[in-house]
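Peer 1: the sequence isn't on hand, but the structure is:
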């Protein structure tokens, strides 16, 4: 359950491994090769055996792409990982590129040799990504070349495939039977004239069949492929050894189970059928095999994506229960931290271990929902910093400590960030924290017409920071699953989304400010989209947010004079609610500490 603090990726090995890869490229007649942070299932998390990008480059972030050419290699990361990528890779071997400002296809148009052949593993890239890259390669007179994965050929001690058993996610928590989901989505396919949909995302398949697993870190999914047919039947392709008799009975007679290796032949059998494929998430190998078999491909979003994102009443009730348990554990932890940190004896690892221990003491924790981000002082400025034994830093008086963490409970998935002062916080940090808090409150209080997207709300989180000449290089919020992925689409609060927000969607709300070499600040609550009461005289259907996260916000980090009266009122009301709902779950000194932490500003 608990995370390891060993860093398996080794930047010092980058040059030798890159040289070995280039030798393989030359032998295969290739001028380049693509190494994404991905597996054949296209989920965010991958099993250790699929951490090819980390093995090659040293970079351990959850998103990235390396383009290795004969004399140059570029690692493309987003703003969350810029500092981390530079720290974890060999600068003489890998150029670090910010994907927001330079796309891989633009780099290839300049760097790929004329007429070059760029190799790729067709099981590790979705069709839309390959189409963009293909246009860039053709602009250089080159070609894309599907090949067996070259990294696998040189990774001699590659870990084994995951083998953890799958298990049932009960209907009382799922809120709908798997048979009902299959029938409902199958009917949608039939109404569109489709015969089937190819599913490759493990969280989609687990949601559809009301099952869970432990094949990748922190996300309770079983690695699988599936074909959902228009009549509601499903073919599931996974390791049969993970499915005991009880789970097979749960699947029922209308869900067949075969080996993952049988997925390809099943695609071959779709000749003459109209099959939906998600060009944004399905590996290109799926559509290529269907085309070769004579199936008609219809590009369509995975049919599970949207219904999975729109939580039903049972899933929302589970989310509220999970956040109450999590809030109690987090409040106990914050009381412990307030007592211990000023002494200067704690390290980042000590903090992470204690927090994970207190979540486990709930008795309901299945796993943490991602490796805890615990950054003291300058480490807080690394947006997705993960402490290792090599980087472990003391938590010192005067530090600003950023802790971003979450839990996977059968009832729901949590993700919460609190930034706390260890002793007296620097005045600049308090000002930045308060500006970020103003943005977090603005989003929490938002009311908007149905049909708007996360792009429309994102500026609310940034307005106070913009007025001060500040900003942050990540989205304001991501979707969150129901005992599934802590990062779930399609909903986001981001400049780069056009997905309308719908009641039942859960999102994070996490503005921040980061000062490299000094401190990082982020405040995060999870929110559920809910219908808003239409005021008298109103004519439009409106939506709003329900705050799910229940944990105190450090008042020592706040510059009260920067808050408007309505913002202070929101904070006091939020703390009163935290005290009312979490206080009865605590005892003695924990309860007393929470009462003080939640006192009016």
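Peer 2: Yes, it's here. None of these values were measured; they are calculated from a predicted model. Numbers count the residues shown, from 1 in each chain.

Peer 1: from here on, just use CA atoms for contacts and neighbour counts.
Peer 2: Noted.

Peer 1: doesn't residue 201 make contact with residue 227?
Peer 2: No. Assessed by C-alpha atoms under 8 Å, residue 227 is found out of contact with residue 201, at 11.5 Å.

Peer 1: now the end-to-end length of stretch 240-255.
Peer 2: Terminal residues of stretch 240-255 are spaced 13 Å apart (C-alpha to C-alpha, to the nearest Å).

Peer 1: in the stretch 451-600 of the chain, which spans are strands?
Peer 2: 477-479, 488-493, 506-509, 512-515, 519-522, 525-532, 542-547 (DSSP state E, counting those that start in this stretch).

Peer 1: closest one to residue 433 among these?
Peer 2: Smallest distance to residue 433 across those (C-alpha to C-alpha): 6.2 Å, for strand 519-522.

Peer 1: what's next to the closest one, contact-wise?
Peer 2: Here strand 519-522 makes contact (C-alpha atoms under 8 Å, 6 or more residues apart in numbering) with 375-383, 399-402, 417-419, 429, 432-433, 436, 510-514.

Peer 1: switch to 10 Å and redo it
Peer 2: Identification of contacts with strand 519-522 by C-alpha atoms under 10 Å, 6 or more residues apart in numbering yields 375-383, 399-404, 416-420, 426, 429-430, 432-434, 436-437, 440, 472, 509-515, 557.

Peer 1: what about versus this one:
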């Protein structure tokens, strides 16, 4: 089927269902950012492959909404004869529906939308109708089967806290709230709470499923039996019952008269609808596992440090190789990404990339979440800007790092150096902050933009996201973003620090380290606790892109101290050739 055929077939199904339109999110039943092939409905329908978006199909028009990370990519992938492109924050879905579909019946799959998202569409005046089955699935003839990778125990040596202790703490939170149970729809919560991991996604070690946690700390885990081998059943223990997903309706029906917590932002609307129909009381509240999961325990923190040190050796090997390979013009975006992956595969405890590497040369670096394909792959040319954003999943931690590099052999242009340095200044400003307890990510986002704003520049994405512990590279509930919820930062949280600047058609700049929130040393006359960041990532910055005249003395001192730390911690673990390159890369700025 052509894209036009798919859209026409979907519209025919909508007529059969008695609705004028349909919402197609970029989500599966677990509402995560990453989905298996069977959940790629938005990509199948539209051709847009970004990890965030929503399509609205009406009888005579269709629109795709996405954020600033993906507008350039979407413009390249969508057929403008079929799809309008809208910026989801500047042109909200509700406004578009109000203009084009007020009073009309608009269908949705209640498994693919949280209630909170549906409520945000109510001001549009469209009549939202839950459909018993997804009409898109009816026309997707070759839809892949759902993944069936086994769930496996996550060792206590890496988890740091046994599953029973985690369940008891979460159950205590339910009792304190007067709740009898909580729905767990986020597979990350299942992974952390039950100390299990899986292989249902390429880059995030999840076993996709659902759970019910009760106030007595017993639980039901809804996974297909074939995904739970005997070893995992023994690991889960007697307090956890494993049932197939088909048992969910009966399990919710049995909660009649009970008060059940449902996270309205992270749970498919189907759950709240089914619970209300069963006679249960739905208590809107955050997933009780989400915040404890974000605050890494001491073992997880130690694992993150160890994973980053090992990852840094692979990065140093790559950067040393790239320094000599890039000026030749014989490497491409895909070959460079594959070389970095090859180095990482040699690192102990490596399991997978934490996301497909963003390897963008020249103008492709300006596509914020660019992914090189055989069709787009191009040579890395001498004397241009190259952006490599990549990460790895290790058994003891998850990494994510971005470096922007000059390919040489000539000098970098002055304007490029100036803009790179402004990005670096924002990166340093965030990394060096000390702030009072109670401050949230949205309060800090502007610190990373100040140097860019001073020059009339900005970037259209958040400054940082949470990162899991051998889990998702993008983890809530915290983020450095104006659009994020004001969740206070707390010790043990890991977030990225990644300001950038993008000039469409020419180049992209982004610099990213991961930061671990820690208590700050008390100062004289301090009246409340303060927090600060420990930098986990260890990789030198490209000194050829730094405009020294722009750096304040404190900024320059920070860069030199960081580079010296990289050399001291990583140099002894490198081979002689890489260590020699690292000594030069980490030398004082001059």
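Peer 2: Yep, that arrived. From a predicted model like this one, the values you see are computed outputs, not experimental measurements.

Peer 1: quick one: TM-score?
Peer 2: Once superposed, the chains reach a TM-score of 0.98 (TM-score structural alignment, normalised by the length of structure 2), with 586 aligned residues with a C-alpha RMSD of 1.0 Å.

Peer 1: which residue sits closest to residue 375 of structure 1, ignoring its sequence neighbours?
Peer 2: Counting by C-alpha to C-alpha, 6 or more residues apart in numbering, residue 402 is the residue found nearest to residue 375 of structure 1 once chain neighbours are left out, at 5.2 Å.

Peer 1: quick check: the gap between the one you found and residue 224 of structure 1.
Peer 2: Applying C-alpha to C-alpha, the value for residue 402 of structure 1 to residue 224 of structure 1 is 36 Å.

Peer 1: equivalent analysis for residue 188 of structure 1, please.
Peer 2: According to C-alpha to C-alpha, residue 188 of structure 1 and residue 224 of structure 1 sit 22 Å apart.

Peer 1: restricted to helices, list the contacts of strand 519-522 of structure 1.
Peer 2: Members of the contacts of strand 519-522 of structure 1 lying in helices (criterion: DSSP state H): 429-430, 432-434, 436-437, 440.

Peer 1: for structure 1, which helix is longest?
Peer 2: Structure 1, longest helix under DSSP H: helix 313-340.

Peer 1: now that one and strand 542-547, what's the angle there?
Peer 2: Put simply, helix 313-340 of structure 1 runs at 40 degrees to strand 542-547, going by axes from the mean of the first three to the mean of the last three C-alpha atoms, to 10 degrees.

Peer 1: what stretch of structure 2 does helix 313-340 of structure 1 fall on?
Peer 2: Mapped onto structure 2 using TM-score structural alignment, helix 313-340 of structure 1 spans residues 298-325.

Peer 1: cool, and stretch 100-107 of structure 1?
Peer 2: Going by TM-score structural alignment: stretch 100-107 of structure 1 matches residues 89-96.

Peer 1: hmm, who's touching that stretch?
Peer 2: So stretch 89-96 of structure 2 is in contact with 54-56, 63-68, 85-88, 99-102, 118-126, 483, going by C-alpha under 10 Å, 6+ apart.

Peer 1: restricted to helices, list the residues you listed.
Peer 2: 99-101, 118-119.

Peer 1: what ranges do the helices span in the stretch 151-300 of structure 1?
Peer 2: Assigned by DSSP state H, counting those that start in this stretch, the helices in the stretch 151-300 of structure 1 fall at 171-174, 178-191, 202-209, 245-251, 263-268, 284-293.

Peer 1: give the aligned range of the longest one in structure 2.
Peer 2: By that I understand helix 178-191 of structure 1. The aligned range for helix 178-191 of structure 1 is 163-176, by TM-score structural alignment.

Peer 1: please consider this matter closed, and thank you.
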